[in-house]
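J.: When you get a sec, could you give me coordinates for this:
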Amino acid sequence: MAESKDRVVERLCLVFSAELISSGFLRGTYRSALDTLLALAIGQANLASMARDLAFQKAYAGLSSSPPDHLRRPVRVRPIALSLGIPQETARRRAAMMVKDGILVQTDAGVFMPKSVTETPSYIETAKATWGAIGGLYRALRREGALGPPADQAGGEEIPYRYMMRLWGDHFLRLIEMLLPMLQEPFDIVLLFAILRASQSVDAGTDNPVSASSLSRSLGLPFETVRRNALRLAEKGLCQKAPRGYVITSELLDTPVWRQFAERHRLVLMRFFSIMGERGLLGWWEADYQAAKA
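T.: Got it, this is the predicted structure:
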């Protein structure tokens, strides 16, 4: 029996997030996946007051123009930790290390991510890779008829990488908020997608367990933290403990708990595309889709 359109879309979305989210949290620019999560939340909060200012969004849409530091409102680490469900002392200590590394700036009013961090080759490479990955999902959803053509066409100005990244950051934090009732910690979502990516069960139909030690190294987190959280995911039926690590099998993806997770995940991703459409940003990907069809 052919899969329903929703099931096809759910699997496309899972493949997408397994690659983009898990690879985005691999150890690289930041010391660990936890630092990446904190930096993302802090950077988004710094510019939250400008989120609905369309003039601001358009002025700082492309890679050539990053919002200046005086527009970045410092935030306290404590409310960020509370919103993410991270122990306050852990968040304070990690933020202090990021200040020392030059990733954050400490002020009397709190911390902020400076413009210089969003102008590094690493950030630019990440923005372009994220744009390409989301564009790939957009084209797949258009082919499946899950998205209709946008009202706006791509403009002749610079590709709005930064604007997209701000919207994507909001989306990911919303994804955490929506999926957290099924899990326990925000990091569990990152870990789950990392196991899914390694398992390759969504894409290739193969079952390749990944060890806690491998996940620990790639995510820059203590082995015991990864092992404990992975076991909790297994207890919830979201992954399986195998002799050589943890795995998400094709059969597991058809269980009720994964069906619920996949449905929630699909709804949040489709909402992201809806917001991109409302902001007139889908035309760029639509042009690529039409070019591919031709």
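J.: rest of the way, CA atoms for contacts and neighbours
T.: Fine.
J.: Which strand or helix spans the residue nearest to residue 29 when sequence neighbours are not counted?
T.: Among residues not flanking residue 29 along the chain, residue 122 sits closest, at 7.3 Å (Cα to Cα, 6 or more residues apart in numbering). Assigned by DSSP states H and E, residue 122 falls within helix 121-143.
J.: From residue 11, how far off is residue 254?
T.: Separation of residue 254 from residue 11 (Cα to Cα, to the nearest Å): 11 Å.
J.: Quick check on the two: which one has the bigger neighbour count.
T.: residue 11 (17 against 12; other Cα atoms under 10 Å).
J.: what number of residues lie near the nearest residue in space to the more buried one that is not next to it in sequence?
T.: Spatial nearest neighbour of residue 11, chain neighbours left out: residue 202 (6.9 Å); criterion: Cα to Cα, 6+ apart. Using other Cα under 10 Å, residue 202 has 20 other residues around it.
J.: Residue 202 and residue 14 touch, don't they?
T.: Yes - Residue 202 is within contact range of residue 14, at 7.4 Å (criterion: Cα atoms under 8 Å).
J.: one more to line up against the first:
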Amino acid sequence: MPEDTHGVDRRRLLSRLGGDFQLDAARRVARSMSRDVATVLVFLEINRANVAALTASREPIAEPHAGVPGLPPDHMREPVSIYLAARNLGMPYETTRRHVKKLTQVGMCETVPGGVIIPARAFLDPRLMAVAAENWAATVEFVQAAGRLGVSDSGLRQPASPDQFRQVNRAVSAYCLETACHMSRVMDLEPLAVLILRAVNLANVRNLTQDPDAALAHAGLADILPDAERRPISVYGLAKYLLLPYETVRRSLLQLEAKGLVRRDKGGLIVPAEVVARPAVVAGIAELVALTEILLSDLAAAGLAYQPDS
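T.: Next comes the predicted model:
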């Protein structure tokens, strides 16, 4: 997406749409596994590493598992060490190890020679299959919402492949991971703190994405909503939204407050406009937009693009 689309800079708008999409996808997976969003990030990172060599190609997976197109069987999955998964996530080793243990206890992760894998049978769990269907519907709506607001990659649309469903879900999983890890590096924060910070900011400005006119009026990188117009969110509301223990959220917020990234305002928490306007944050948002553009391009290449008449 160019900086100026039909005369309007839509980069901050696309960042908000992508942020809501990312967090909602993570929440759906967390609910299905009865785990928090930090565990979901570890789950996604292990699976990404397991199938990275396979997904580098757009060719359909020739050997499906249990008759499911695009689902590689265990012997095709490359194990990853907990150390490497932690490094890729920017998460402490012990924290990552605890999340791996949680996943292993519920059969969502398995230790094999060379490291750990997310076994193919995990994706056949009815709960995860239901989430995959929900993510598909949410992805279609995300593409349509972006298109209606002037952001579209329809020209790159290709015919759907035999494993389109899995290709789309893999692209969405990669996006959720990459955006979290990217902001973790930009803000020098652990991924969980990044998700909490992003959730606060999105809650502050969610009214903009729900109103098309307001969305377009605050669409560009320079269009920052002033503090007086931000809608605060409580610690309890934040914990409930992210499916995290209250104390976990409270401790992370204390760290974010100490760094000046979050402020307690009347009615709850806000990310001040001053923070959103910092050059490093603006540059990070521009790079998040680039990742969102890549997602839209990948979805179009998989056969899923904006259809104006839908």
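J.: quick revisit: tell me the residue in the second structure aligned with the residue nearest to residue 29 of the first structure.
T.: In the second structure, residue 122 of the first structure lines up with residue 127, judged by TM-score structural alignment.
J.: One more: residue 187 of the first structure?
T.: Checking TM-score structural alignment: residue 187 of the first structure goes with residue 192.
J.: Would you confirm that that match contacts residue 36?
T.: No - counting by Cα under 8 Å, residue 36 is not a contact partner of residue 192 of the second structure; they are 9.9 Å apart.
J.: Report the secondary structure state of the residue mapped onto the residue nearest to residue 11 of the first structure from the second structure.
T.: Structural alignment places residue 202 of the first structure opposite residue 208 in the second structure (criterion: TM-score structural alignment). When states are read from DSSP: H, G, I helix; E, B strand; the rest coil, the local structure at residue 208 of the second structure comes out as helix.
J.: all helices for the second structure, in order.
T.: In the second structure, the helices defined using DSSP state H lie at 11-33, 37-55, 82-89, 93-105, 120-123, 126-148, 164-187, 191-210, 212-217, 235-242, 246-258, 273-276, 279-301.
J.: Per the alignment, residue 305 of the second structure pairs with which residue of the first structure?
T.: Checking TM-score structural alignment: residue 305 of the second structure goes with residue 285.
J.: Count the residues that sit near the closest residue to its match other than its chain neighbours.
T.: Nearest residue to residue 285 of the first structure, sequence neighbours excluded (Cα to Cα, 6+ apart): residue 135, at 5.5 Å. Using other Cα under 10 Å, the number of residues around residue 135 of the first structure comes to 18.
J.: wait, isn't residue 135 of the first structure in contact with residue 287?
T.: No - the criterion here is Cα under 8 Å, and residue 135 of the first structure misses it with residue 287 at 10.3 Å.
J.: tell me, what's touching these two both at once?
T.: Residues touching both residue 135 of the first structure and residue 287 (Cα atoms under 8 Å, 6 or more residues apart in numbering): none.
J.: which ones are touching the match of residue 305 of the second structure?
T.: Applying Cα under 8 Å, 6+ apart, the residues contacting residue 285 of the first structure are 135, 138-139, 154.
J.: quick one: the counterpart of residue 82 of the first structure in the second structure from residue 153 of the second structure, how far?
T.: Superposed on the second structure with TM-score structural alignment, residue 82 of the first structure falls opposite residue 87. As judged by Cα to Cα, residue 87 of the second structure and residue 153 of the second structure stand 33 Å apart.
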